[in-house]
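Sharing a sequence plus its predicted fold:
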Amino acid sequence: MGIARVGTWLLLAMTLPLAASATDDPAPAIANGKMLYEARCAGCHDRASDRTPSRDILAHNPPAFILNAMRGVMAPMAAGLSDDEMKAVALYLGAAAAPEPGDPNPNAIWGPSSAQMPLDGPRCEGPPPPIDLSAAQWNGWSLRPDNARYQPNPGFAAADVPRLKVKWAFHYPGSKNGQATVIGNRLYVTSMSGAVYALDARSGCVYWRFDSLAATRSSVSIGPIANRPGHRYALYFSDWTKSAVAIDAETGEPLWRTKVDDSSGLQMTGSPTLYNGVLLVPISTGNEAYARNDDYVCCKFIGSLVALDANSGEILWKTYTTDKKPEPYRLNAKGRQMWGPSGGSIWSAPTIDPARGLIYVATSNSHTDAFHDGADSVIAMDFKTGAIRWKNQLLKDDNYINGCPAAANCPHPVGPDFALGDSVILHTLKDGKQMLIAGQKSGDVYALDPDADGKIVWRHRLSSGSALGGVEFGSAADDDNVYVGISDVVNFRDPKPGLTAIRIADGAILWNTPAPGTPCRWSNIFCSGAISMAVTAISGVAFAASMDGHFRAYATADGSIVWDFNTSADPITDVLGKPAYGGVMDGAGPTIVNGMVYVHSGYAGRSTANIRDLKGREGNLLIAFSVDGR
């Protein structure tokens, strides 16, 4: 999925001289950072092409966010730098987004210590209610392990949807966050700031905040935990320390942390799936962004799925998307050794097939022209052992890195970057026959036969696709149909953003509703009707959000828009009583439970027209809707 998931992470290919200490007078460090940026970074970011973030996009992120990127996902590009050297670059790039002069918090630039971390909302009065796993819930990426993103008991009727109004909004640091997990009246949400919050689902007050060691954007799952005296339920997620993490779901107390991979540039993006005491963690990378640097050793990463014992954190098995190990195979355009195969990231939550004892994953593109048989594939793995039972490669030789054809590490030929980035849906027809539904950035939607090693039953190409086009974060399926959002935000040939309904039994296209063109608070390519965020459905209605900040409900009978709420044009009063803005809507989708609809608005610095528009208007809101706002 590549930079479509990397977003605003920095492409910092540089070697910095010693910087002035950024914790004293920041001016010398800023000046040094400016000089270094112009010498080593401006060539890419001042003339940004492809999906490389521009200088303006980078500047929308505060220094602490940029510094965390260099310490975490961008560590390969910042290798060998001292902390002060990284702070110098972060101060220069993020100067416009830094706290105002005179901020009473002495750590305002780099963030408070863990003991000073704010709750970002009012503390709830009284103790939280006990966890009841039999209560109404949305637990993990989807309500069920089939990953259909369908809520049969939403707590309101389809006829009530036009009356949905904001009940509360939670404004907090981070971007590209996980979606809400709800168990009864408890709500959990993660943040790219590294924070995990436990909120009251009805009011948005905060019970506790846990600060992980690095950014996390995976949706959390809750389950019972054994052999831990005093602990009944665990909350599971992954973070960018390359680890799976378990904390106490009632108190936020740490339970275990297990590193699941040690590859360079690892990104933990897909949500883990919890099933029968096993935590399944997908592994992905930012290699195709890093490989734009001609000095980067391209490319040794292979995507994988890791199974852990949910009680202990012990790794049970690990299966790579190809059994071929990366080996030296040719020199790049500057004479440096290249490795391959590489790629095949798993960007999405694994899907469980209990009857067959299988797990289904969808994979991303290859990074080199050394053949990778598991790239752009749907793969079935044995739940107990991880053994690959079958593999259907839907597109061969999709070899891609950023910056081609100029980058020395470019594969030959360069592929279109048509990853499968959404979770596979396991659908059961009324006659008991099952199909697997998969979407691709090419704009293709497939129905595969799980009884015939994933043979294609039907296929539709809903758009010409692009690197940020086609199907991105996921579709939703009810009893009969699948509802597919098309992004095409950077498709300059024939973009077709919108929502399409397909009857699963025979592949008939029932309707297509093009995305309405609407103005935005910002003026850039992300002022778009692109539907990249995952779709969610209830009986009679499909909920889909677009990058222009609109959150809409579509009648599943005919595709008509029955409700439209602009999350980003005007400020929304948050739970602290302060005005806050939403923004671009992308990534993890809405969750629906107990008469409430929860959705994020705001995504990684994309929602500002210019630097002056940043202060107070760059959105990152979790918005809760209910009928009449009750």
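That came in fine, so what should we check first?

contacts and neighbour counts: CA atoms only from here.
Will do.

Sticking with residue 32, tell me its helix or strand.
Under the criterion of DSSP states H and E, residue 32 resides in helix 26-40.

Which element is encountered next along the chain beyond that helix?
Taking DSSP H and E, what comes next after helix 26-40 is helix 42-45.

who touches that following helix?
52-55 (CA atoms under 8 Å, 6 or more residues apart in numbering).

from these, which ones fall inside helices?
residue 55 (DSSP state H).

For the contacts of helix 42-45, work out which two are farthest apart.
Across those, no pair lies farther apart than 52 and 55, at 9.5 Å, counting by CA to CA.

So those two - more neighbours on which side?
Taking neighbours as other CA atoms under 10 Å, residue 52 and residue 55 compare with residue 52 leading, 24 against 19.

Counting neighbours, what do you get for the closest residue to the more buried one other than its chain neighbours?
Distance criterion CA to CA, 6 or more residues apart in numbering; nearest residue to residue 52, sequence neighbours excluded, is residue 45 at 6.8 Å. By other CA under 10 Å, 21 other residues sit near residue 45.

also this one, for the comparison:
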Amino acid sequence: MKLRNPITAGVLGLGAGGAALAIAALATPMLAPAAVGQVSPDHPGAGVYQKACAVCHDNPGATRAAAISAIKLMPAARLNEVLAPTGIMGPMAASLTPKEKTDLVAWLTAGQATAPAQWTDALLCSADKRGVSASASIVSLGFGVDASQTRSLSAAQAGISKAQLGNLSVAWAIAFPGQGSGTGASVLSDGTLFVTGGQRLIAVDAATGCVKWAYAANSRNTPALGEINGRKVLALSVARDIHVVDAANGALIWKASGQPVDGTGGSIRGGVIFAKDKIIVPLSASGVAAGMNPRFECCTGHGSVVALNAADGSHAWEYHTMPEATYNGQVNSLGVKQQGPSGAPIWSVPVFDAKRNLVIVTSGENTSHPGTDTSDAVIALNAGTGRVAWKFQAMAADIWNMSCSVETGQNGPNCPVLFGGDGRDYDFGAGAVLTSANGKDIVLAGQKSGHAWALDADSGKVLWSQRVGEGTALGGVHWGIATYGGKLILPINDPALGGTNPKAKPGVFTFDVATGKPGWSYAATANCEGARATAVSGCTSRYGFSAAPVVVDGAIVGATLGGEVIILDGADGRMINRIDTVGPIPTLNKDVAGKGGSIDAHSISAGAGMIFINSGYGQFGQTAGNVLIAYKPK
């Protein structure tokens, strides 16, 4: 196969004590924000914001956009990335001149304190503590924890027991410059964990929180830990590329495009996985945000999967959820032509079924007409060729983009519901899980509609389904599920978008894997006592379980948008522990202020005798923050 843009790099000695900072050649430069100070009210960027951004970002509760307070915590590099033509806000920013974009980013970052360009220098381990054991085994290989993506660890694997989880204390915390991105950690048995944040991939000594090495990487992925030719490596996306680095020292092994050969490609939100000799890359292009621009010819972009050869990053195969969009004959109320099909993005982390040599992905909704049979679906692909082995569509005609407001009926000109269909944004944001019961292999999946699905791993045929509540555009099931001991663990978010949601059922629910029979459940409640009433954004309406849980020794470690870690006994749902992470957090790197907030996405991890929580997630009008907190038994 042809190798596309392979780049290798060494390790440069930088910072205090000759700190090893691995920097990929041609990597996006680190952009420090302006020094903190008074921002002029007539700053030109303020006018750009009011013209192009305020209508959504000043009203995050209704639009699901990030709040302006959260955006002002983002580093300049991230802002430039989302405003670029290929970024999620690219179509919305298309009318801005280069100067207007520069002014906007300058205004948004003007109030930020200047973080050290090499902020990890203050956290470096002593020279004799920077080693990563070559013989260490993998405890958690990334988001899924294990190859079946069960997100479950035994007491021996995690180094911590259910009994110990009831009495935890903070071991250490690290503050990331900018805003937290909800990433999780991969873990080795020697006590090294790998996590992204603050435009770095870092290797951390779990016992002390010191940093063994740092690699420049502006990524929102939980790094995938695997092996290539007997060497442990980490794979993650940086913008539209895939980087593979040596787990021992952070040296770049190779870098290659993660984009398909055909079509326009897209962002890589969920994270990559290893599948034998391949690295599987899910892409989440869809035009879902671009549809908010009534002058945009909505919509273009679709989900796809790219397989790279793990040895060198060369392209192996690609799969597309649909063909490229063309004009579909529809015209919006402003006379703008519409395009389609589009959507069916793959936001989630794939799972590899080694027994059947299948890569299983889950997809999102269509964003314009015509609808396809690949949206809101679970799709199994041959890992050698990318051809579809089977697919299951949970909801047809779910055609939706962010110009729609199903709750209020105030739909923008590009809302596809105006042209037909039943757009609810009930996609699969959570990846599938492989398990078995009574000798049958089963694929489990959780949907934002609140559905739990059990599918035959051989055919994709539905074995059973259950539903909790009626779901919302942010879940239902949002980022992930877990399984252990014959139980499916189903976290339900159900925020009250737009005010109230009388049918909401936020909490944690369990089902028997073999039969679908409901087990115990835990109903979430809002905690708005004292300072939390104002510290937690939307405290009375956003307290559900959106983040993917982790099972440790039969205990369910979950967390809420209200910033609380909730640990439940997997046997009966009894609460074992409840920990509040919201507010200022003392950190090892005192030159970066630490703050906890909403816990979302992939934020919960375990291993090395600890629980790791990435607290702070300012998307969707939630509570921003920027800390990785390690909890240990007292």
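Alright, I've got the coordinates. Since this is a predicted model, take the numbers as computed values, not measurements.

re the thing from before, TSV for the contacts of helix 42-45 of the first structure, including distance to residue 25 of the first structure?
Shown next, in TSV, are the contacts of helix 42-45 of the first structure (distance: CA to CA, whole Å):
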residue	distance to residue 25 of the first structure
52	31
53	28
54	27
55	24
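
Show me which of the contacts of helix 42-45 of the first structure is closest to residue 424 of the first structure.
Proximity of these to residue 424 of the first structure (CA to CA) peaks at residue 52, which lies at 28.4 Å.

Now do the same contact list for that closest one.
Counted by CA under 8 Å, 6+ apart, residue 52 of the first structure has contacts 3, 11, 44-45, 289, 402.

Tell me the counterpart of it in the second structure.
Aligned by TM-score structural alignment, residue 52 of the first structure pairs with residue 65 of the second structure.

I'd like the distance between its match and residue 501 of the second structure.
Distance of residue 65 of the second structure to residue 501 of the second structure, given as CA to CA, to the nearest Å: 19 Å.

Could you do residue 353 of the second structure as well?
From residue 353 of the second structure across to residue 501 of the second structure, the span is 38 Å (CA to CA).

For the two, indicate the residue with more neighbours.
residue 353 (21 against 16).

Please name the nearest non-neighbouring residue to that one.
In space, residue 353 of the second structure comes closest to residue 359 once its chain neighbours are excluded; the distance is 6.2 Å by CA to CA, 6+ apart.

So that neighbour lies in a strand, does it not?
Yes: the assignment for residue 359 of the second structure (DSSP: H, G, I helix; E, B strand; the rest coil) places it in a strand.

follow-up on the earlier one: for the helix holding residue 32 of the first structure, packing partners?
Contacts defined by 3 or more CA pairs under 8 Å, 6 or more residues apart in numbering; DSSP states H and E place helix 26-40 of the first structure against helix 83-93.

which residue lines up with residue 484 of the first structure in the second structure?
Under the alignment defined by TM-score structural alignment, residue 484 of the first structure is paired with residue 490 of the second structure.

Is that match in contact with residue 510, as I believe?
Yes: under the criterion of CA atoms under 8 Å, residue 490 of the second structure makes contact with residue 510 at 6.0 Å.

Who has more neighbours out of the two?
For residue 490 of the second structure versus residue 510, neighbours defined as other CA under 10 Å are more numerous around residue 490 (29 against 24).

so how many other residues sit close to the nearest residue to residue 308 of the second structure once chain neighbours are set aside?
Distance criterion CA to CA, 6+ apart; nearest residue to residue 308 of the second structure, sequence neighbours excluded, is residue 315 at 4.7 Å. For residue 315 of the second structure, the count of nearby residues is 23 (other CA under 10 Å).

I'd say residue 315 of the second structure and residue 307 touch.
Yes: counting by CA under 8 Å, residue 307 is a contact partner of residue 315 of the second structure at 6.4 Å.

No further queries at this time; thank you.
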